[in-house]
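S.K.: could you look at this predicted model? Sequence included:
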Amino acid sequence: MTKNMTFGDGKPCFIIAEAGVNHNGDINIAKKLVDAAFEAGVDAVKFQSFKAENLVTNKAPKADYQKETTGNGNQYEMLKSLELSYEDHIVLKSYCEEKGILFISTPFDFESVDLLEKLNVPLYKISSGDLTNIPLLKYIAKLKRPMIISTGMANLVEIEDAVEVTKKEGNDKISLLHCTSNYPTEYEEVNLNAMTTLKNAFKLPVGYSDHTIGIEVPIAAVAMGAKIIEKHFTLDKEMGGPDHKASLNPEELGRMVLSIRNIEKAFGDGIKKCNKSEEKSKFVSRKSIVAKRFIKSGEIITEEMLDFKRPENGLSPIYLDEILNKVAITEICKDEIINFFNVR
């Protein structure tokens, strides 16, 4: 597998298609999500690994957005129906390898970390909810694999604690994702400038985990320097489940990836120069020094005799001072270029 697995300056943006729990507990839907992610051209498709009994108490309330999308009840009942078994994980990882797309998953408990480690996942994604779960961070950090940590709901002190704990375990392969943990996130709450704050504060690769509607904000994040983008997607926004409505459909995911790759092409090398493609434009757009009227042989050239017109097939106006006060050595017709062959 040759997928991009490095993050940072000079590297392409690592794009994660967040399938999450949008498989609704059905392995066949999960495989279709892998298909859609592959077709969209992302670097990785990410699921979520958990045991409901290890993640929430049996009376944990749902978030407001979960109530809106899945009705009443508690988190435990909802999450129990969305679990993937160990066998499902094996099938999905194998299927991703067949397709040529990277399989990753977010573990929410120790048992799920062990499961993913058995599968030899290449990196660990830490959810915003576990940023302050120091025991889990330590447990994962000891595995010495790259860690992508989301920072929704967190302040700089909490993020600093998470980074320090991870580094103390001997793992400095850390990337941070700015995130707003609301589904969907309103544009006014995105605060993309906080991504720059994270980069300046921690000197680590920084990206953005997006929960807004549409594709504009992740594209803007890449333009601002995001090295990782994570975005939820679904096969159908009308499916039952907590995250479908705040997700992209496959066509939107493909457009987001294409837009990001186009933005990356547009970055260029930073050297300000005339591109090869501009040479023809340069000829027809720039101007030459020409005669404003008929000039007799022997006349002294003054500025009133001159004009500046397209195309650039003579002397540039840059050389005006070198032409002034010279003597015309031939007759020069109106609009004829002035150069060092007809003045001296």
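M.R.: In hand now; what should we look at? Since the model is a prediction, treat every value here as computed from it, not as a measurement.
S.K.: hey, let's count contacts and neighbours off CA atoms from now on
M.R.: Fine.
S.K.: would you point out which residue is most central in this structure?
M.R.: Closest residue to the average C-alpha location of the chain: residue 222 at 3.8 Å, with C-alpha atoms, centre = their mean.
S.K.: how about the contacts made by that one?
M.R.: Listed by C-alpha atoms under 8 Å, 6 or more residues apart in numbering, the contact set of residue 222 reads 13, 207, 229, 260, 263-264.
S.K.: from those residues, which is closest to residue 75?
M.R.: Closest to residue 75 out of these is residue 229 (27.1 Å), distances taken as C-alpha to C-alpha.
S.K.: looks like the closest one contacts residue 7 (just checking).
M.R.: No - between residue 229 and residue 7 there is no contact under C-alpha atoms under 8 Å: 10.8 Å.
S.K.: more neighbours, those two?
M.R.: residue 229 (25 against 20; other C-alpha atoms under 10 Å).
S.K.: which SSE is the more buried one in?
M.R.: Assigned by DSSP states H and E, residue 229 falls within strand 228-232.
S.K.: one more: residue 79?
M.R.: For residue 79, the element it lies in under DSSP H and E is helix 75-80.
S.K.: distance between that helix and the chain's centre?
M.R.: In terms of C-alpha atoms, centre = their mean, to the nearest Å, the centre of helix 75-80 is found 32 Å from the chain centre.
S.K.: list of residues touching that helix?
M.R.: 51-53, 56-62.
S.K.: state the distance from residue 73 to residue 243.
M.R.: To residue 243, residue 73 is 16 Å away according to C-alpha to C-alpha, to the nearest Å.
S.K.: comparison target, given below:
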Amino acid sequence: MTFAPLTRTLGDRPVGPGHPVYVTGEIGINHNGDLAGALALIDAAADAGCDAVKFQKRTPEVCTPRDQWDVERDTPWGRMTYIDYRHRVEFGEDEYRAVDEHCAKRGIAWFASPWDTESVAFLEKFDVPAHKVASASLTDDELLRTLRATGRTVILSTGMSTPKQIRHAVEVLGSDNILLCHATSTYPARAAELNLKVIHTLRAEYPNVPIGYSGHETGLQTTLAAVALGACFVERHITLDRAMWGSDQAASVEPGGLQRLVRDIRVVEESLGDGVKKVYESELGPMRKLRRVPGVVAEADANAEGPQSGDREPVAV
């Protein structure tokens, strides 16, 4: 199958303009290290009609600054050092095998944001449809080069990044197999700082790259607005309960909201149409009933393709 230059593939799914919006439920570490919770979140995403769920994968000793290892903090599992906490919420191969099997059973894809090169090697043990670069990792050239070498589609979030940093990351990754996501990396993000028009800015700057949206706001309206502005990929954090312990829970969508979000994304994308103004057959009856003056173009011509060049002079209205 041959796809247009603006199309990327995530597994067996084409993603880009003209294709259904690819909706991802970002589980991240909202499972709090509990496999049963992760499987329940997968179920919630599948029930809502999401195309995929996403996790985060870290090697704690690599991703945690050494001076933070022994800092103690209170957690739901008691007081522990930060490095022990990072291990407590990190899934290993057994858990991801269970995730992989459960996603296959539910007919939903999964992938992850690796935060280090060891995590890339770990995820390559699975047939994930893509890799995601978290906004915090956009400046990690070594990670970007490792991800490019996998040959998989790379989804790049652009939060907390300057235009020059984004341009450099695109140059490192190459533009042929990436998808860019506009994002604001505040949890939760205020509406005044979402700046959704950057979706158009990125499209103009990278005309051969599909543009998506990774949202960290509360509420659903702004994500729907991102779709209306042309986002072909949408990611939102999901949770079973926003009151659960964890830094990302408050900026996440609960199962009921996720169902409404996916439903409304499908309505919005259907309503966008193709941009070609036409008279629909369903309008002919109201036209005959309500239009008293036929106008310059006769009713019989209303469904035609439109005048050919030079057929008639433009009509001022």
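M.R.: Structure's in. What do you need? Since the structure is predicted, the reported quantities are computational estimates derived from the model, not experimental observations.
S.K.: need the buried ones from the contacts of residue 222 of structure 1 selected in PyMOL.
M.R.: With 16 or more other C-alpha atoms under 10 Å as the criterion, this PyMOL line picks the buried residues out of the contacts of residue 222 of structure 1:
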select buried, resi 13+207+229+260+264
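S.K.: just flag the most distant two among the contacts of residue 222 of structure 1.
M.R.: Among those, 207 and 263 lie farthest apart (C-alpha to C-alpha), at 15.2 Å.
S.K.: counting neighbours, what do you get for the equivalent of residue 231 of structure 1 over in structure 2?
M.R.: Aligning on TM-score structural alignment places residue 231 of structure 1 opposite residue 236 in structure 2. Residue 236 of structure 2: 25 surrounding residues under other C-alpha under 10 Å.
S.K.: so residue 236 of structure 2 sits against residue 250, correct?
M.R.: No - using C-alpha under 8 Å, residue 236 of structure 2 is not in contact with residue 250, being 11.9 Å away.
S.K.: now the helices for the stretch 201-344 of structure 1?
M.R.: With DSSP state H, counting those that start in this stretch as the definition, the stretch 201-344 of structure 1 shows helices at residue ranges 216-223, 250-267, 279-285, 320-323.
S.K.: how about residue 213 of structure 1, what's its match in structure 2?
M.R.: Taking TM-score structural alignment, the alignment pairs residue 213 of structure 1 with residue 218 from structure 2.
S.K.: I figured that match hits residue 186, correct?
M.R.: No - contact between residue 218 of structure 2 and residue 186 fails when scored by C-alpha under 8 Å: they sit 11.0 Å apart.
S.K.: what does residue 12 of structure 1 correspond to in structure 2?
M.R.: If you follow residue 12 of structure 1 across to structure 2 using TM-score structural alignment, you land on residue 20.
S.K.: return the residues in contact with that match.
M.R.: Residue 20 of structure 2 is in contact with 232, 266, 269, counting by C-alpha under 8 Å, 6+ apart.
S.K.: let's see it at 10 Å
M.R.: Listed by C-alpha atoms under 10 Å, 6 or more residues apart in numbering, the contact set of residue 20 of structure 2 reads 13-14, 232-233, 265-266, 269-270.
S.K.: how far away is it from residue 118 of structure 2?
M.R.: As judged by C-alpha to C-alpha, residue 20 of structure 2 and residue 118 of structure 2 stand 33 Å apart.
S.K.: swap in residue 296 of structure 2?
M.R.: According to C-alpha to C-alpha, residue 296 of structure 2 and residue 118 of structure 2 sit 68 Å apart.
S.K.: neighbour count winner among those two?
M.R.: Shown here are residue 296 of structure 2 and residue 118; by other C-alpha under 10 Å, residue 118 has more neighbours (16 against 7).
S.K.: map the more buried one onto structure 1.
M.R.: When structure 1 is aligned by TM-score structural alignment, residue 118 of structure 2 is paired with residue 111.
S.K.: buried stuff in the helix or strand containing its match?
M.R.: Taking DSSP H and E as the criterion, the element that holds residue 111 of structure 1 is helix 110-118. Applying a neighbour-count criterion of 16+ other C-alpha under 10 Å, one finds 110, 112-113, 115-117 buried in helix 110-118 of structure 1.
S.K.: what's whichever helix or strand comes after it aligned against in structure 2?
M.R.: Next helix or strand after helix 110-118 of structure 1 toward the C-terminus (DSSP H and E): strand 124-126. With TM-score structural alignment applied, strand 124-126 of structure 1 matches the range 131-133 in structure 2.
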